[in-house]
Each structure stands twice: as structure tokens, then as C-alpha cells.
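1. next comes the sequence, and after it the predicted model I'd like to discuss.
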Amino acid sequence: MTTITVITGATKGLGFETARRLIEQGHTVYAGARDAHRGEQAAKALGARPLLIDITDEASVDAAAQRVRAEAGRVDVLVNNAGIAGPAAPAGELTAADLQQVFDTNVFGAVRTTRAFLPLLQAAARPAVVNVSSSLGSLAINAGPAAHTDILQAWAPLLAYNSSKAALNMLTAVYAQAFPHISVVSVDPGFTATDLNGHQGTQSVEDGAAVIAAAATAGPGAPSPAFLGATGPVPW
């Protein structure tokens, strides 16, 4: 039986490369995209199924879940990958509206998507949710970045982005406790060169996607909740 996987933000970067890897491993991947044309192009290049989904729009997310339900009947793996960087201005200059925009995608978008696809995950034998986070969302690392140079490739005091990823990690922990039959993990792909950071990252998308794909294919017995990086656990 094929593994049904849904990946948000799959038209480029980490989402695209994760989709490619999982398809290579035999998954049937629904490649999520906000734009129908770009979604069709990416899906064609990947050999995936295009899935129109805007995670900031409840109706769009619900429609996407209904389509997957009609076609596949279940979801084995949900990868909440779509995210934005937000403003890089000093913390004291950011407004609540600045943070709200980032949280609407990075946090509330994951809530919308997880909630909509939850019945389909519950229909799977060994379901998993992979939340693409960042070591910048670690409370321990932000409290003392100099003590974690073994994990960090780069650190910056990005109020909106860092706090949104910390909130995403809390979603991971709470969903895992609420649904013990679903494996729920956060992953830190590292400082990867993507559009998110203007391609200033220190590693390739191939390197960054490896930990996402590994979490998506971990199977029974994998720790849940967990916060995982390329070299092992990341401190919460």
C-alpha cells in the first residue's frame, strides 16, 4: 500500500526537495501550492499530485482536505512546511501586526492544516505529522546561543520568526500529547539557502531536506513529540 503524503509549500525549496525524496521512496505526494499554475508545474516536474492550498485561508485548507479525502481516503504523513521569514527589523521596532502576519502562516497555518487533515490522519495505520521548524525556535538556544554552537549554523534575534517557530514547537508537543497514536515531530533543517533567507544559507536544499524526509519515513517507534536536527535532538 502506497504512503499518502501531503506537503504544504511544495513548489520550491525545502518542500520541493522533500517531495522529490519521498516520491523517490515510493510515496504518493500531494504537493501543496497557493498558486494553481505554479502548483501544476511543480507537480509535473516531481511526478506528484498538485494540491491547491493556501494555509492562511480556512476555506482553501478545508477544500484541499476534502479533495484528498475523496481521492485517497487517508493521509499517512502531513508535512507542515509552508512558512515565511517576516521582517528582520530590530525587535523594538516590530509591531503586533508584524508578528500577527508571521504567526498567521507559521503557526495558525499549521493549526488550520493539522485540524483539517486530522480525520484523514486518524484513518491511517501509522500517521505522522512533521512540522518544519528551526533551531531559532528553541527557547534554550535563544536564551544562550553561544552555548549551542554545536547545533547552530547561524543565530539572529528575529522576534517574529523565532517566536513563531517556538510556538510551532509547542503545537508539536501538545498535538503529540493529545493524539498519542500520531507521531508528531518538529524538525530543524538548518540554515538552508532558500528564498526564505535570500539564498544566504550555508547549506543546500538537498542537505536541509534530508532531516525532513527522515522524519517523514521514521516509522513506528520514533519518539513523539521530538525536536530533531541533522545531528540529533535539538533542545526545546
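-> Okay, I see it.
2. only C-alpha atoms for contact and neighbour calcs from this point on.
-> Will do.
3. what sits closest to residue 18 if chain neighbours are left out?
-> Here the nearest residue to residue 18 in space, its sequence neighbours aside, is residue 209; by C-alpha to C-alpha, 6 or more residues apart in numbering that works out to 5.3 Å.
4. and the one you found, how many neighbours does it have?
-> Counted with other C-alpha atoms under 10 Å, the burial measure for residue 209 works out to 26 neighbours.
5. work out for me the element it sits within.
-> When elements are assigned from DSSP states H and E, residue 209 belongs to helix 205-216.
6. how about residues contacting the very next helix or strand once past that helix?
-> Following helix 205-216 in sequence order, the next helix or strand is strand 226-229 (DSSP H and E). The set of residues external to strand 226-229 that reach it, using C-alpha atoms under 8 Å, 6 or more residues apart in numbering, is 169, 172-173, 184-190, 211, 233-236.
7. ok, structure two:
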Amino acid sequence: MKTVLITGANKSIGLETARQLLQQGYYVYLGSRDMQKGRQAADQLKSEGLQHIEPVMIDVDSADAINAARRVLGAKTQSLDVLINNAGISGGFPQTSLETDPHVFRQVFDTNFFGVINTTQAFIDLLRQSPAPRIVNVTSGLGSLTLHTDPAWKYYHVKGAAYTSSKTALNAYTIVLAYDLRDTAFKVNAVDPGYTATDFNHHSGPGTVPDAAARIVKAAMIGPDGPTGQFFSDDNAPETGISPW
């Protein structure tokens, strides 16, 4: 049975991603920085008949918490097939380049960027033990520099200085990570779940949580002939599914 760790999986898109991967036969380690909420989420899925799930406490803002989670998983499994770096924060809006407090930038980057790096580096040894390891970095269409410079883009005026910058940085890290793992069985991709109605955006998005999660699941289950180092976005590139960086 393939194993997957999903950060920030106790609610919303992360929780639905766990549900869909459970339905596909994966054993899910449901990451949550609040263990009580993680247990509640796991119990919810178990009540649906999805039994192969365990909550794992992991706060991606804390290197100590990440390393502790690595030790916990290491005692449970010798390999990890999929890592989904889903945990993220917006930092609150509006965010202008001149008025947003630098503390907000640091806070958002700690979660959305450095948290991904720390988590990936902590679990890379378990991933290397998988015959077909996958890393999915959940990004945003707002991380595209190409689209942000196009006045015709539908989200051209949606510019959160801290959040947008953090996702652009995450995209850049994804490119380098995929390059560094290019001669291995790894597939490393960034996935934009789309503008989805969640509490992240006060349920203002037109997309649904199941559709958003399905995009992440698709990348997590990508086959050996699938691409690596790509930026998947059905929202920004409905014809090709590949967003410009």
C-alpha cells in the first residue's frame, strides 16, 4: 500500500485530498499542527469507512516540530511514496508592497516557503526509499510572474505582496528541486488548486473543494512517463493544464 503525508490536512482542500487518496487505496498520514483537530479529521474519514489513516502532528513553521514528525513516521514506515506540501497561509488581505509590515512577509514565507523546504528536506530520505516517489507543492496561480505582468489576465489586479511573493518563491524552489532530482524516479511538481471557495478566501472562490483536491491527487498519482518540474493549473491554462511561470 502506497503511503502519503499531507501537511495542513485537517480541513478544506487538504482534508479532501486525504479523502480522495484514501479512496484510491493510499495509506494517509494526515498532517495537522493541532493534534486534536487532526484526530477529529481522521475520525471523520474513518466514519466514512476510510480506515487507512493516521493523524500526525506537524507544524511547518517549526523545524523542531517537523523533525519530530519525521521521527514519528520513521517509527511507522520505512518509506514514503508521496509528500504533499499543502499547508499555507495568506497573511491577510489587502497586502501592498509599500504598506505591508515586513513581519507579515516573514510570517507568510515561514509557512509557504521555508516550511516546504524544511519539510521536504526532513522527509527526503523516506521518499528516496520509494520506487516511485512524488512531491507535490501546492501553489497558487497568483505565483505566476508571467501572468502578473499581463493586464489582460483575469486576476491581474489581485496582487497580495506577501502571499504572491511566497508562492513565486515556492515555484522557483520546485523548479530547482525537480532539477536536482532529475536523474531519479522522483516526480516533483507545483499544483495550483484554483480559486476555490474555502475559509482561506472567505468562500469567495468559484471552484469547489473536490475539484481542487482532484488536481492535487492527479499530480500525486502521476505515472512514470509523466512530467516533472511543471506548474499545473487548470484555472490559468484550461486548454493545456500547464501554467506559465
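-> Yep, that arrived. Owing to the predicted nature of the structure, the values given are computational and were not obtained by experimental measurement.
8. picking that back up, wait, isn't the residue nearest to residue 18 of structure 1 in contact with residue 20?
-> No: Residue 209 of structure 1 sits out of contact with residue 20 when judged by C-alpha atoms under 8 Å, with a separation of 9.7 Å.
9. show me where structure 2 has its strands.
-> In structure 2, the strands defined using DSSP state E lie at 3-6, 27-32, 53-57, 82-85, 134-138, 187-191, 231-232.
10. can you give me the end-to-end span of stretch 77-92 of structure 1?
-> The separation between the terminal residues of stretch 77-92 of structure 1, taken as C-alpha to C-alpha, to the nearest Å, is 39 Å.
11. ditto for stretch 215-231 of structure 1
-> End-to-end distance for stretch 215-231 of structure 1: 13 Å, by C-alpha to C-alpha.
12. who's in contact with the aligned residue in structure 2 for residue 67 of structure 1?
-> Residue 67 of structure 1 maps onto residue 72 in structure 2 when the alignment is built from TM-score structural alignment. Contacts for residue 72 of structure 2 (C-alpha under 8 Å, 6+ apart) come out as residue 56.
13. what distance do you get for residue 72 of structure 2 to residue 29 of structure 2?
-> From residue 72 of structure 2 over to residue 29 of structure 2 the distance is 11 Å, taken as C-alpha to C-alpha.
14. give the residues shared as contacts by these two.
-> When C-alpha under 8 Å, 6+ apart defines a contact, the residues bordering residue 72 of structure 2 and residue 29 alike are residue 56.
15. what residue of structure 1 takes the place of residue 112 of structure 2?
-> Under the alignment (TM-score structural alignment), residue 112 of structure 2 pairs with residue 106 of structure 1.
16. kindly list the longest helix within structure 1.
-> Secondary structure of structure 1 per DSSP state H: the longest helix is helix 159-178.
17. got CSV for the strands of structure 2, with distance to residue 198 of structure 2 and mean neighbour count too?
-> Output for the strands of structure 2, formatted as CSV (distance: least, C-alpha to C-alpha, whole Å; neighbours: other C-alpha atoms under 10 Å):
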stretch, distance to residue 198 of structure 2, mean neighbour count
strand 3-6, 18, 25
strand 27-32, 17, 26
strand 53-57, 22, 23
strand 82-85, 18, 27
strand 134-138, 15, 26
strand 187-191, 17, 28
strand 231-232, 20, 27
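18. which one of those lies nearest to residue 181 of structure 2?
-> Taking C-alpha to C-alpha as the criterion, strand 187-191 is the member of the strands of structure 2 that comes nearest to residue 181 of structure 2, at 8.1 Å.
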